[in-house]
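A.B. asks: need coordinates for the following:
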Amino acid sequence: MEIYKASKTFPPDEKYSLTDQIRRSSRAVYANLSYEWRKRRYKGVFIYKLTDAAQEAAETKTCHIDKTTFARLDESYEHISAMRPTMAKKADAFCH
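C.D. replies: Sure thing, here's the model as predicted:
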């Protein structure tokens, strides 16, 4: 929701490029995490979707938002991102 609010401040001429892209990539992070959790019985899919979620999050970070918003959102991103390698290494604990 914060990404959506931040994207409302983008210039109107960026509506179909930058604005649309940051909204799609931010939604894709959660979609991939949800998908990998549902498919966790398949270790390969689990790890693959963790990687996809990280890629979408990185793409979202590259978009243009102010420094204050970026700092707040980046803290959340780093917290979630820090869990990904451990989850991938210990996929057997999550996959069943």
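A.B. asks: please make it C-alpha for all contacts and neighbour counts, starting now.
C.D. replies: OK.
A.B. asks: after the helix or strand residue 68 falls within, which helix or strand is next?
C.D. replies: Of the helices and strands defined by DSSP states H and E, residue 68 is found in helix 67-89. Following helix 67-89 in sequence order, the next helix or strand is helix 91-94 (DSSP H and E).
A.B. asks: I'd like the structure of this one too, to check against the first:
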Amino acid sequence: MIELKSYRDLTVWQKSMDLVVICYQLTSLFPKTEIYGLSSQIQRAAVSIPANIAEGKGRNHLGDYIRHLSMANGSLKELETHLMIVGRLGYLNLSSG
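C.D. replies: Below is the predicted model of the structure:
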């Protein structure tokens, strides 16, 4: 069994940190007119995911941890919605090939 000493040991936190980097890379490709629009919204939603996981893990009560995980999940759904909007607007061509 793996001992979790820190939120940094959580796979979900590590992957959400990777997601933040990807989101910043993607938003750098958006039209400059979106710098205060979708770019900002995507970046803030992405950053909120690992931040809430970390904050929840740092709490002393299981209920607080679960509440923060729920907020992280909400931010993930927000991010997903923003990325769907990006697709509908045609800001990125994500097709392979």
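A.B. asks: ok, back up a step: and the helix holding residue 68 of structure 1, which residues are buried?
C.D. replies: Going by neighbour count (16 or more other C-alpha atoms under 10 Å), the buried part of helix 67-89 of structure 1 is 70, 74, 77, 81, 84, 88.
A.B. asks: try stretch 38-56 of structure 1
C.D. replies: Across stretch 38-56 of structure 1, burial judged by 16+ other C-alpha under 10 Å covers 39-40, 42-43, 45-47, 49-54, 56.
A.B. asks: which of the residues you listed fall in helices?
C.D. replies: Those of these mapping onto helices are 43, 45-47, 49-54, 56, per DSSP state H.
A.B. asks: aligned partner of residue 32 of structure 1 in structure 2?
C.D. replies: By TM-score structural alignment, residue 32 of structure 1 lines up with residue 52 in structure 2.
A.B. asks: look up how far residue 78 of structure 2 lies from its match.
C.D. replies: From residue 52 of structure 2 across to residue 78 of structure 2, the span is 14 Å (C-alpha to C-alpha, to the nearest Å).
A.B. asks: more crowded one of those two?
C.D. replies: residue 52 (21 against 17; other C-alpha atoms under 10 Å).
A.B. asks: now the residue nearest the centre of structure 2: which helix or strand?
C.D. replies: Centroid-nearest residue in structure 2: residue 46, 2.5 Å away (criterion: C-alpha atoms, centre = their mean). Applying DSSP H and E as the criterion places residue 46 of structure 2 in helix 38-57.
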